[in-house]
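K.L.:
Need coordinates for the following:
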Amino acid sequence: MLDDFLIRAALAGLGVALAAAPLGCFVVWRRMAYFGDATAHASILGVALALGFSMSIFAGALTVALIMATTVSTLTGRGYAMDTLLGVMAHSALAFGLVAVSLLTNVRIDLMAYLFGDILAVAKIDLLIIWGGAALVLTLLVWRWQALLTTTISTDLAYASGIDPKREQLVLTLALALVVAVAIKVVGVLLIAAMLIIPAAAARPLSATPERMAAIASLIAAAAALGGLQISFTLDTPTGPTIVCVAATLFALSSLISAVVRPAQRS
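P.N.:
Next up is the predicted model:
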């Protein structure tokens, strides 16, 4: 069954969707959209280093994404404005990564595949990495769910409950780096943040509880992955951007439903 490239692509899309959507809820709640973007942009530097030193691309992307996320978390609140810091680091990391890739004269690399994804080229080993990373991310989120929610609501409430907000930020940082590393093959560096944010934002108007929002976001992300794959195959369009387009369409439908249903409920 896994010899069919479409089956492998569908499984890869589902793995990324299940990992990114619940984590994306925390990204939306904490207004960390640019944080995810900066981490994703940094991963292209990890790809370049991995190719240059003949390492695993997953290991290189994960290492650099984790360093970026940890650096941003450490510097935040030490005299640097968050948006300024993220803007500088995101674009600098992407620029250094692109320059590093251009210097790899003895390595042939399809840069577009890493920028926008190449889900149709996913191999069996990639599936193992994607689903292994997704399982680890989901395990982290389930294990720390209540503590993460409490910290998201209020750091003072977290301290009062005996929870260390810095530790929970570290958990989110690790989970975010893992998602970036496993998603780079599917949607690429430039679209990873979209898969983190759009499904969660689409689920928000349809949810009454945090748990329901995470579940609905996962369903929306899965629908976007499978729908985008089908549309891409039918219309011969780039698969990664098509997946994000389907997610954006679902977000528009969610917003429309919310705009229609809420006034009706009030009346």
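K.L.:
from here on, contacts and neighbour counts on C-alpha atoms
P.N.:
OK.
K.L.:
so how many other residues sit close to residue 185?
P.N.:
If you count neighbours by other CA atoms under 10 Å, residue 185 ends up with 28.
K.L.:
For it, which residues are in contact?
P.N.:
Residues counted as contacts of residue 185 (CA atoms under 8 Å, 6 or more residues apart in numbering) are 113-114, 117-119, 122.
K.L.:
Over to residue 204?
P.N.:
residue 213.
K.L.:
go on, residue 5?
P.N.:
By CA under 8 Å, 6+ apart, the neighbours of residue 5 are 120-122.
K.L.:
Kindly report the same for residue 13.
P.N.:
119, 186, 222, 225-226.
K.L.:
And it, how far from residue 24?
P.N.:
From residue 13 across to residue 24, the span is 16 Å (CA to CA, to the nearest Å).
K.L.:
and this one, so I can compare the two:
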Amino acid sequence: MLDDFLTRAALAGIGTGLAAAPLGCFVVWRRMAYFGDATAHAAILGVALSLAASLPVFVGTLFIALFMAMVVSVISGRGYAMDTLLGVMAHSALAFGLVGVTFIQGVRIDLMAYLFGDILAVSRSDLAVIWGGAALVLALIGWRWNALLTATLDDGLALAAGIDPKREQLVLTLALAVVVAVAIKVVGVLLITALLIIPAATVRPFAVTPERMGIMAALVGMTSAWIGLRASYEFDTPTGPTIVCVTALLFILSNIASRIRQPG
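P.N.:
Next comes the predicted model:
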């Protein structure tokens, strides 16, 4: 069954949506959208490093994502606003990555596949990395769920409960780095943030508890991946962008439905 490229693509999209959407809830709650976007943009430098060192792309992108998070946490609050630091580092890393890949000899590089994804070229090993990463992210979120929620509500409340907010921020950063690393093959570095944010934003008007929002976001993420893949196959459109388009349409429909539900 896994010899069928469409089956592998579907499993890759579902696995990525399953991991990205629940994590996206915390990104939305904590207003970390720009941080997610910056991490995704910087991942292209990780791609360049992986290719230069003959390492799996997952290793390089994960390293760069974690390195960027550490640097931001160290230099934040030293005269620059957080969005300024993220903007400088993200676009600098993206530029250095794009330039760096041109110096790699003997390797055929399809930049479009890294920028916008190439889900139809997912291999068995890629599938193992994607689902392994998804399992790790879900395990991290499930393990630290209550602590993450408390730290998201208020740092002071977290400290009073014996929870270190910086540690929970590190857990989120690690999970975000893993999602970025596994999602490159599916939607590319330029569209990863959409897969994080839009499913969570789509279900927010209908979720009465954080747990329900996480589950509903995962369902929207997986459904978008499946419908986007089918639509891409039927209309011969780029698969990664098509998945994001489906997610965006679901967000629009969700907002229309929530307005209709409102009294008056």
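K.L.:
overall similarity of the pair, as a TM-score.
P.N.:
TM-score for the superposed chains, counting by TM-score structural alignment, normalised by the length of the second structure: 0.98, backed by 264 aligned residues with a CA RMSD of 0.9 Å.
K.L.:
ok so, going back, which of the contacts of residue 5 of the first structure has the most neighbours?
P.N.:
residue 122 (22 neighbours).
K.L.:
who's in contact with that residue?
P.N.:
5, 8-9, 12, 185-186.
K.L.:
and of these, the nearest to residue 199 of the first structure?
P.N.:
Taking CA to CA as the measure, residue 186 is the one of these closest to residue 199 of the first structure, at 16.0 Å.
K.L.:
For the stretch 101-250 of the second structure, which segments are assigned as strands?
P.N.:
In chain order, the stretch 101-250 of the second structure shows no strands, with DSSP state E, counting those that start in this stretch as the criterion.
K.L.:
where along it do the helices fall?
P.N.:
Applying DSSP state H, counting those that start in this stretch to the stretch 101-250 of the second structure gives helices spanning 111-116, 124-143, 145-153, 155-160, 165-187, 192-203, 210-235, 239-261.
K.L.:
Tell me which of the ones you listed sits most buried.
P.N.:
helix 192-203 (a mean of 27; mean count of other CA atoms under 10 Å).
K.L.:
quick one: it to chain centroid distance?
P.N.:
The chain centroid and the centroid of helix 192-203 of the second structure are separated by 9 Å under CA atoms, centre = their mean, to the nearest Å.
K.L.:
Now it on the first structure. Mean distance?
P.N.:
Mean deviation of helix 192-203 of the second structure relative to the first structure after superposition (mean CA distance after the TM-score superposition for the first structure): 0.5 Å.
K.L.:
what about residue 182 of the first structure, distance to residue 43 of the first structure?
P.N.:
11 Å.
K.L.:
Using TSV, lay out the helices of the stretch 101-250 of the second structure together with distance to residue 91 of the second structure.
P.N.:
Shown next, in TSV, are those (distance: least, CA to CA, whole Å):
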stretch	distance to residue 91 of the second structure
helix 111-116	13
helix 124-143	25
helix 145-153	27
helix 155-160	30
helix 165-187	16
helix 192-203	15
helix 210-235	27
helix 239-261	21
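K.L.:
what's the closest of the ones you listed to residue 29 of the second structure?
P.N.:
Using CA to CA, the nearest of the helices of the stretch 101-250 of the second structure to residue 29 of the second structure is helix 145-153, at 7.2 Å.
K.L.:
how much does the closest one stray from the first structure?
P.N.:
Mean for helix 145-153 of the second structure is 0.4 Å (mean CA distance after the TM-score superposition for the first structure).
K.L.:
which other helices and strands contact that helix?
P.N.:
The helices and strands touching helix 145-153 of the second structure, judged by 3 or more CA pairs under 8 Å, 6 or more residues apart in numbering; DSSP states H and E, are helix 155-160, helix 165-187.
K.L.:
what would those look like in JSON lines with distance to residue 252 of the second structure?
P.N.:
Formatted as JSON lines, these follow (distance: least, CA to CA, whole Å):
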{"stretch": "helix 155-160", "distance to residue 252 of the second structure": "33"}
{"stretch": "helix 165-187", "distance to residue 252 of the second structure": "20"}
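K.L.:
Quick check: which of those helices is nearest to residue 51 of the second structure?
P.N.:
Judging those by CA to CA, what sits closest to residue 51 of the second structure is helix 165-187, at 14.2 Å.
K.L.:
Mind reading off the mean deviation between that closest one and the first structure?
P.N.:
Looks like 0.4 Å for helix 165-187 of the second structure (mean CA distance after the TM-score superposition for the first structure).
K.L.:
Centre of the chain to that helix, how far?
P.N.:
The answer for helix 165-187 of the second structure is 7 Å, by CA atoms, centre = their mean.
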